[in-house]
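Participant: Mind looking at a prediction? Sequence and model below.
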Amino acid sequence: MSMINVEHLSKNYGHSRGIEDISFSVKTGEIIGLIGPNGAGKSTLIRLLLSFIYPDSGEAQIDGIDCLREAKRIKEIVGYVPSEINFYEDMTVAELLRYSARFYKKDCGQRAAELAQLLELDLTKKMTALSYGNKKKVAIVQALQHQPKVLILDEPTGGLDPLMQNNFFALLEQEKEKGTTILFSSHILSEVQKVCDRIAIIREGKLLKFERIDALQESHFKQIELEFFDQPDSFNIPNSSNHQIVGNHVTFLFSGNINDLIDSLHHEAIKDISILDPSLDDVFLHYYERAEAK
């Protein structure tokens, strides 16, 4: 069953980039990585799902609920961590979390305390005394304390140190095991690769690819590393991208028949060759380069 369903969603800001005709669905219990550089349209898509802004066309549902017509019900079942954090500065962390919990008309105290302990968050401190990283922890606890069906995370690890990031990723795995559906926006590919089942690659407001991470890495692509006896004057191999030439070493991503590659190289003076599975970064760059070429 689809927990999130987006159909032909578009938002045009005029001179500023929005999103254009985006469609995808997310199954219950999946973690989806929404990736692209800053300004690609990730935050616009998230704001549309949360009814903070309204689309020019298209529609979206979460758990079968229309995101535009029933925005209040959507907010009851969704937990949201924004990329920018702003809170009432004169409250303590505990006061802020209790205040937030009142919107859900339930006692969230025990869950908030568990999350605060996991994230090493001091509930007695005032918000004004917190670092940016600790404010991000508050946002995470606030988003999770009412045990939502869906988590929407916009660059959630900003300000967290590496150890706390590991605790956060472990928390996401626990939520997934409970059946929580998670939409994780990031421009850091290594983060997405750690926890996500599928990724949606967005460029200039358009959805370039929506696929399982393992399928993107294993299907059609190989990372090729060549060492020549001498530095090559030029290098042109069909079905290749992401070329990097350093001295007599050449690396690139190849997406064709490996026998065709060998035929293309038979006349070259090659000292060594390695054929590897590509990283997610390599695949991401391939789709961006291909989109730029169109």
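Facilitator: Nice, I can see it. Residues are numbered from 1 along each chain as shown.
Participant: Every contact and neighbour count from this point should use C-alpha atoms.
Facilitator: Fine.
Participant: Tell me if I'm right that Ser83 and Glu155 touch.
Facilitator: Yes: in terms of C-alpha atoms under 8 Å, Ser83 counts as a neighbour of Glu155; the distance is 5.2 Å.
Participant: Compare the two (neighbour count), which wins?
Facilitator: Glu155 (20 against 17; other C-alpha atoms under 10 Å).
Participant: show me where the stretch 1-150 of the chain has helices.
Facilitator: According to DSSP state H, counting those that start in this stretch, the stretch 1-150 of the chain carries its helices in the segments 42-49, 71-77, 93-101, 109-118, 132-144.
Participant: Include distance to Ala60 and mean neighbour count when you put the ones you listed into CSV, please.
Facilitator: Conversion of the helices of the stretch 1-150 of the chain to CSV gives the following (distance: least, C-alpha to C-alpha, whole Å; neighbours: other C-alpha atoms under 10 Å):
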stretch, distance to Ala60, mean neighbour count
helix 42-49, 7, 22
helix 71-77, 11, 16
helix 93-101, 26, 19
helix 109-118, 30, 16
helix 132-144, 21, 22
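Participant: I'd like to know how many residues surround Ile224.
Facilitator: By other C-alpha under 10 Å, neighbour count at Ile224 equals 19.
Participant: What sits closest to it if chain neighbours are left out?
Facilitator: What sits nearest to Ile224 in space, not counting adjacent residues and going by C-alpha to C-alpha, 6 or more residues apart in numbering, is Ile275, at 4.9 Å.
Participant: Surely the one you found forms part of a strand?
Facilitator: Yes: counting by DSSP: H, G, I helix; E, B strand; the rest coil, Ile275 is part of a strand.
Participant: That one: neighbouring residues, count only.
Facilitator: 14.
Participant: In contact with it, which residues?
Facilitator: Lys222, Gln223, Ile224, Glu225 (C-alpha atoms under 8 Å, 6 or more residues apart in numbering).
Participant: Just the ones in strands from those, please.
Facilitator: Lys222, Gln223, Ile224, Glu225 (DSSP state E).
Participant: As JSON lines, these with distance to Asp260 would be great.
Facilitator: As requested, those are exported to JSON lines (distance: C-alpha to C-alpha, whole Å):
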{"residue": "Lys222", "distance to Asp260": "13"}
{"residue": "Gln223", "distance to Asp260": "15"}
{"residue": "Ile224", "distance to Asp260": "13"}
{"residue": "Glu225", "distance to Asp260": "16"}
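Participant: Next one for the comparison:
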Amino acid sequence: MNAIETKGLTKSYGKSRGINNLDLIVKQGEFFGFIGPNGAGKSTTIRTLLNLIFKTSGETKIFGLDCEKDSKKIKELIGFVPSEVNYYKHMRVSELLNYAISFKKTPDKDRLDYLCKLLDVDKDKKISDLSLGNKKKIAIIQAIINKPKLLILDEPTNGLDPLIQKRLFKLLKEENENGMTIFFSSHNLVEVQKFCDKVAIIKEGKLIGIKTIGDLLGKDTVKVIIESDDSLDEIITSKEVSNPKQEDNTTSFLYNGNINSLINKLNTINLNSLKIENPSLEESFMSYYEEDC
């Protein structure tokens, strides 16, 4: 069964951009990345799936249930961390989290204590005394405490320090290995590269590709960095080259072709230095983004 499925999903805001004709499938058990720059339509897609806003047209399903007609049932199966978190300021953290676990017939207080300790949360504090990062930690615990079948995360690491981010992703990896489907929306490609199995790329409200991390990185693609005073125009204009950048006497690009052919061409050039390395997801993503859009 698919955890998430959309067909022709469209949300129109009139003159403002929404999402257009989005076809998306997330299989049960996947750690799925949803990537694109700010304003691409990631949050609009998520809010439509959660029935927080209404679609203009198309279909949306979670575990085969209609996101509008079966919204109540769906909410029993999912956890959600929004990109921006707001709570009643005068509540205490303990009150909020105890309320969250009360939705289960047998509240798991041991799990609550474990999560609070893991993410360094003080349950005695008032919400009004919490920083942005601490509020985000509360939202994460609230979303994951009852072990949802599907966890939807919208920029979950905003405001979190590096140590807590590391603990969070260790936790998410464990939950995913235990069967939880994770839909992870982010523009932080380092996080996506480390943890996601597959990614959907969205730009200006349109889905432009769904790829595994391996395919997006490109199995035969390398990053080349050259320092030379000679012209490299013949090389960087070849069809095997993408994302070329030049600054002073340093040129970098992604190369997807016969490496021996590239070396032969470089033998005709006076090189000050040469580096050939694996590209980052960000570099591959930008190349794909610019080329296909």
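Facilitator: Structure's in. What do you need? Note that this is a predicted model, so its numbers are computed, not measured.
Participant: mapped onto the second structure, which of the contacts of Ile275 of the first structure hold?
Facilitator: When you map the contacts of Ile275 of the first structure onto the second structure and apply both residues aligned by TM-score structural alignment, their matches' C-alpha atoms under 8 Å, the shared contacts are Lys222, Gln223, Ile224, Glu225.
Participant: can you pull the contacts of the first one?
Facilitator: This means Lys222 of the first structure. Residues counted as contacts of Lys222 of the first structure (C-alpha under 8 Å, 6+ apart) are Leu253, Phe254, Ser255, Ile275, Leu276, Asp277, Pro278.
Participant: can you tell me how far it sits from Tyr132 of the first structure?
Facilitator: 40 Å (C-alpha to C-alpha, to the nearest Å).
Participant: quick one: which of the contacts of Lys222 of the first structure is nearest Glu70 of the first structure?
Facilitator: Lowest distance from Glu70 of the first structure to the contacts of Lys222 of the first structure (C-alpha to C-alpha) belongs to Pro278, with 42.8 Å.
Participant: Burial check on the closest one, number of neighbours?
Facilitator: 19.
Participant: right, and it touches Leu216 too?
Facilitator: No: using C-alpha under 8 Å, Pro278 of the first structure is not in contact with Leu216; the gap is 9.0 Å.
Participant: related to what we said a few turns ago, any idea how far the residue nearest to Ile224 of the first structure lies from Ser83 of the first structure?
Facilitator: 38 Å.
Participant: and what of Lys209 of the first structure?
Facilitator: Distance, Lys209 of the first structure to Ser83 of the first structure, using C-alpha to C-alpha: 23 Å.
Participant: ok, now how distant is Glu96 of the first structure from Gln244 of the first structure?
Facilitator: For the record, residue 96 of the first structure is Leu, not Glu. 50 Å.
Participant: Longest helix of the second structure, counting residues only.
Facilitator: helix 162-177 (DSSP state H).
Participant: The helix or strand following it versus helix 42-49: what angle between them?
Facilitator: Next along the chain after helix 162-177 of the second structure, taking DSSP states H and E as the criterion, comes strand 181-186. Per axes from the mean of the first three to the mean of the last three C-alpha atoms, to 10 degrees, the angle that strand 181-186 of the second structure makes with helix 42-49 is 150 degrees.
Participant: what range in the first structure does strand 181-186 of the second structure sit on?
Facilitator: Aligning strand 181-186 of the second structure against the first structure (TM-score structural alignment) gives residues 181-186.
Participant: Would you mark the buried spots in the matching stretch?
Facilitator: Of the residues in stretch 181-186 of the first structure, Thr181, Ile182, Leu183, Phe184, Ser185, Ser186 count as buried by neighbour count, 16 or more other C-alpha atoms under 10 Å.
Participant: Against Ile262 of the first structure, how distant is the fifth one?
Facilitator: When you say that, I think you mean Ser185 of the first structure. 39 Å.
Participant: again with the third one
Facilitator: If you measure Leu183 of the first structure against Ile262 of the first structure using C-alpha to C-alpha, the figure is 41 Å.
Participant: just the last one next, same as before
Facilitator: Note on Ser186 of the first structure: its distance to Ile262 of the first structure, by C-alpha to C-alpha, is 37 Å.
Participant: cool, and the first one?
Facilitator: According to C-alpha to C-alpha, Thr181 of the first structure stands 44 Å off from Ile262 of the first structure.
Participant: Over to the second one?
Facilitator: Taken as C-alpha to C-alpha, the spacing of Ile182 of the first structure relative to Ile262 of the first structure amounts to 42 Å.
Participant: In the helix or strand where Val192 of the first structure lies, which residues are buried?
Facilitator: Here Val192 of the first structure sits within helix 189-195, counting by DSSP H and E. Within helix 189-195 of the first structure, the residues that qualify as buried are Leu189, Glu191, Val192, Gln193, Val195, counting by 16+ other C-alpha under 10 Å.
Participant: which other helices and strands contact it?
Facilitator: Counting contacts by 3 or more C-alpha pairs under 8 Å, 6 or more residues apart in numbering; DSSP states H and E, helix 189-195 of the first structure is packed against strand 31-35, helix 162-177, helix 280-293.
Participant: what separates the second one from the chain centre, distance-wise?
Facilitator: Same thing as helix 162-177 of the first structure. Put simply, helix 162-177 of the first structure sits 15 Å off its chain's centre (C-alpha atoms, centre = their mean, to the nearest Å).
Participant: cool, and stretch 75-83 of the second structure?
Facilitator: That offset, for stretch 75-83 of the second structure, works out to 15 Å (C-alpha atoms, centre = their mean).
Participant: before we move on, what about stretch 82-95 of the first structure?
Facilitator: Chain-centre distance of stretch 82-95 of the first structure: 24 Å, with C-alpha atoms, centre = their mean.
Participant: repeat for stretch 175-182 of the second structure
Facilitator: 16 Å.
Participant: what's the first-to-last distance across it?
Facilitator: Terminal-residue distance, stretch 175-182 of the second structure (C-alpha to C-alpha): 9 Å.
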